[in-house]
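**Q** any chance you could fold what I've pasted below:
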Amino acid sequence: MKISGVDIRPGNIIEFEGSLWRAVKIQHTQPGKGGAYMQVEMKNLYDGRKTNNRFRSSETVEKVRLDTKDYQFLFATGDMLTFMDKVNYEQIELPRDTLGEEGDFLQDGMDVVMELYEDKPVSVQLPEQVTLAITEADPVVKGQTAASSYKPAMLENGVRVMVPPFIESGERIVVSVYDREYVRRAD
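**A** Reported below is the predicted structural model:
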């Protein structure tokens, strides 16, 4: 489906320069001279490259629709990740770098949504939030105000996050996968 360059929104998948790109950030600019344009930061779905491009309202781009399927993560072998289709139980292997930094939060048995283009997987969407245990947390420094003070903590998957001072080592917390930030204590 063709759309105008100024109609691109974050999350849209577009075909550009012979490859598939996801719009990450957009900025509509209307200079004093000349026509308005959309500044789009895009990430390549196949190799992870990022680029910025300007699209004018007179330009059209192909907006791509991806099919989605529910999969379950089974296990990792070296740099390959194995997923199972939750409907027909077929297994598929993908390189670890397909997930990017979000792959740090992948857990055995986790349900994911795989995006496919012409029956080939192009990206994997993890849940927005995951629950993890804290393996080590720095002690609270006396005199800090509780309002805006955070301290570093290491999660069981090796990711460092900033947590409020009342969080201790061994506690389970909910973390935002895409922001890599503390959300709340786990129930």
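
**Q** every contact and neighbour count from this point should use C-alpha atoms.
**A** Will do.

**Q** show me how far stretch 102-120 is from its chain's centre.
**A** Mean-position distance between stretch 102-120 and its chain equals 11 Å (CA atoms, centre = their mean, to the nearest Å).

**Q** structure for this one too, so we can compare:
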Amino acid sequence: MRPTCFYIGFNIFCRKGYITRLKLSLAITQPAMISSNDFRPGVTIELDGEVWRVVEFLHVKPGKGSAFVRTTLKSAMTGKTLEKTFRAGETLPQAVLEKSSMQHTYKEGDDYVFMDMQSFDEATLTTAQIGTRVKYIKEGMEVNVVRWGERIIEVELPNTVVLEVIETDPGLKGDTATGGSKSAKMETGASINVPLFVNIGDRIKIDTREDTYLGREN
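**A** Below is the predicted model:
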């Protein structure tokens, strides 16, 4: 006959007089692990309480000693970079990230409010949380909000955006042939270099990854 048992905390007390302890793995979900041998650009890992992306990696097998993996990591939270060496085959927790499409609905002070247009859930992020990407965000723009667990750690912009020039030196006739450039301020506050022929009121396409002018939009 199976013994009658009951739980107190993580202990199981049974009528037959023995006590067994529940394994913590039953109560705690173990994180997915990844080997340093499987590092590739874009892989995300958890390290010292942060999420890091592998930017570059190099497998090194010296003549003497153990093999290792030399990496350049970039924090998904702050954007800072880190040079880090791991033992070959060393395992680390893999950061599981979730992306959801959200629309920037309005700004209040330093707070940017985004809404999931399907569930109507809202998320509020400060300028500091968004970082340098904030200079390209305008109302109505759709972005990818990246979550690590319940925490929003990043906002991914489209690779290109179209913004209106609100401030720049006047363009002069014939400037299209000079090949020069000048600074222009966008409706979101971003400043980039543009060709001399660009004028106030022009809508231009910008590469948000390189902060570069791509062309004028009709």
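
**Q** after superposition, what's the TM-score here?
**A** Superposed pair, TM-score by TM-score structural alignment, normalised by the length of the first structure: 0.81. Supporting alignment: 185 aligned residues with a CA RMSD of 2.9 Å.

**Q** so for the second structure, the centremost residue is which one?
**A** Glu154 (3.9 Å; CA atoms, centre = their mean).

**Q** so what corresponds to that residue in the first structure?
**A** Structural alignment (TM-score structural alignment) places Glu154 of the second structure against Ser123 in the first structure.

**Q** what helix or strand is that match on?
**A** Element membership of Ser123 of the first structure [criterion: DSSP states H and E] is strand 120-125.

**Q** Arg65 of the first structure: what's it in contact with?
**A** Counting by CA atoms under 8 Å, 6 or more residues apart in numbering, Arg65 of the first structure touches 13, 117.

**Q** next one: it from Gln27 of the first structure, what distance?
**A** 23 Å (CA to CA, to the nearest Å).

**Q** kindly report the same for Lys69 of the first structure.
**A** The value you get for Lys69 of the first structure to Gln27 of the first structure, if CA to CA is used, is 31 Å.

**Q** which stretches in the second structure count as helices?
**A** Taking DSSP state H, the helices of the second structure run over residues 127-130.

**Q** which non-adjacent residue is nearest the residue nearest to the centre of the second structure?
**A** Using CA to CA, 6 or more residues apart in numbering and skipping residues adjacent in sequence, the residue nearest Glu154 of the second structure is Val146, 5.1 Å away.

**Q** same check on Ser75 of the second structure?
**A** Trp52 (4.4 Å).

**Q** just give me the match in the first structure for that neighbour.
**A** Trp52 of the second structure maps onto Trp21 in the first structure, by TM-score structural alignment.

**Q** mind checking how far its match is from Pro10 of the first structure?
**A** 11 Å.

**Q** who's more crowded, these two?
**A** Trp21 (26 against 14; other CA atoms under 10 Å).

**Q** my read: that one touches Lys43, true?
**A** Yes - if you go by CA atoms under 8 Å, Trp21 of the first structure and Lys43 touch, sitting 5.4 Å apart.

**Q** residue contacts, the match of Trp52 of the second structure?
**A** 13-15, 42-45.

**Q** ok, 6 Å please
**A** Contacts for Trp21 of the first structure (CA atoms under 6 Å, 6 or more residues apart in numbering) come out as 13-14, 42-45.

**Q** swap in Gly140 of the second structure?
**A** Counting by CA under 6 Å, 6+ apart, Gly140 of the second structure has contacts 103-105.

**Q** now, which of those residues sits nearest Gln129 of the second structure?
**A** His104 (14.6 Å; CA to CA).

**Q** how many neighbouring residues does the residue lying closest to Asn159 of the second structure once chain neighbours are set aside have?
**A** Ranked by CA to CA, 6+ apart and with sequence neighbours excluded, the top spatial neighbour of Asn159 of the second structure is Thr208, at 5.5 Å. Thr208 of the second structure: 16 surrounding residues under other CA under 10 Å.

**Q** do the same with Val155 of the second structure
**A** 23.

**Q** setting aside sequence neighbours, what's the nearest residue to it?
**A** Closest residue to Val155 of the second structure apart from its sequence neighbours, by CA to CA, 6+ apart: Val145 at 4.8 Å.

**Q** how close does that neighbour get to Phe86 of the second structure?
**A** 30 Å.

**Q** same check, this time on Ala76 of the second structure
**A** In terms of CA to CA, Ala76 of the second structure sits 19 Å off from Phe86 of the second structure.

**Q** ok, Val161 of the second structure next?
**A** Applying CA to CA to Val161 of the second structure and Phe86 of the second structure gives a distance of 38 Å.

**Q** for the counterpart of Phe75 of the first structure in the second structure, give me its contacts.
**A** In the second structure, the residue paired with Phe75 of the first structure according to TM-score structural alignment is Tyr106. Counting by CA under 6 Å, 6+ apart, Tyr106 of the second structure touches 113, 139.

**Q** can you do 8 Å?
**A** 112-114, 139 are the contacts of Tyr106 of the second structure under CA under 8 Å, 6+ apart.

**Q** which one is Met102 of the second structure nearest to, not counting chain neighbours?
**A** With CA to CA, 6+ apart, the residue lying closest to Met102 of the second structure is Asp116, at 4.5 Å.

**Q** the counterpart of the one you found in the first structure and Pro31 of the first structure, how far apart?
**A** Taking TM-score structural alignment, the alignment pairs Asp116 of the second structure with Asp85 from the first structure. Using CA to CA, Asp85 of the first structure is found at 49 Å from Pro31 of the first structure.
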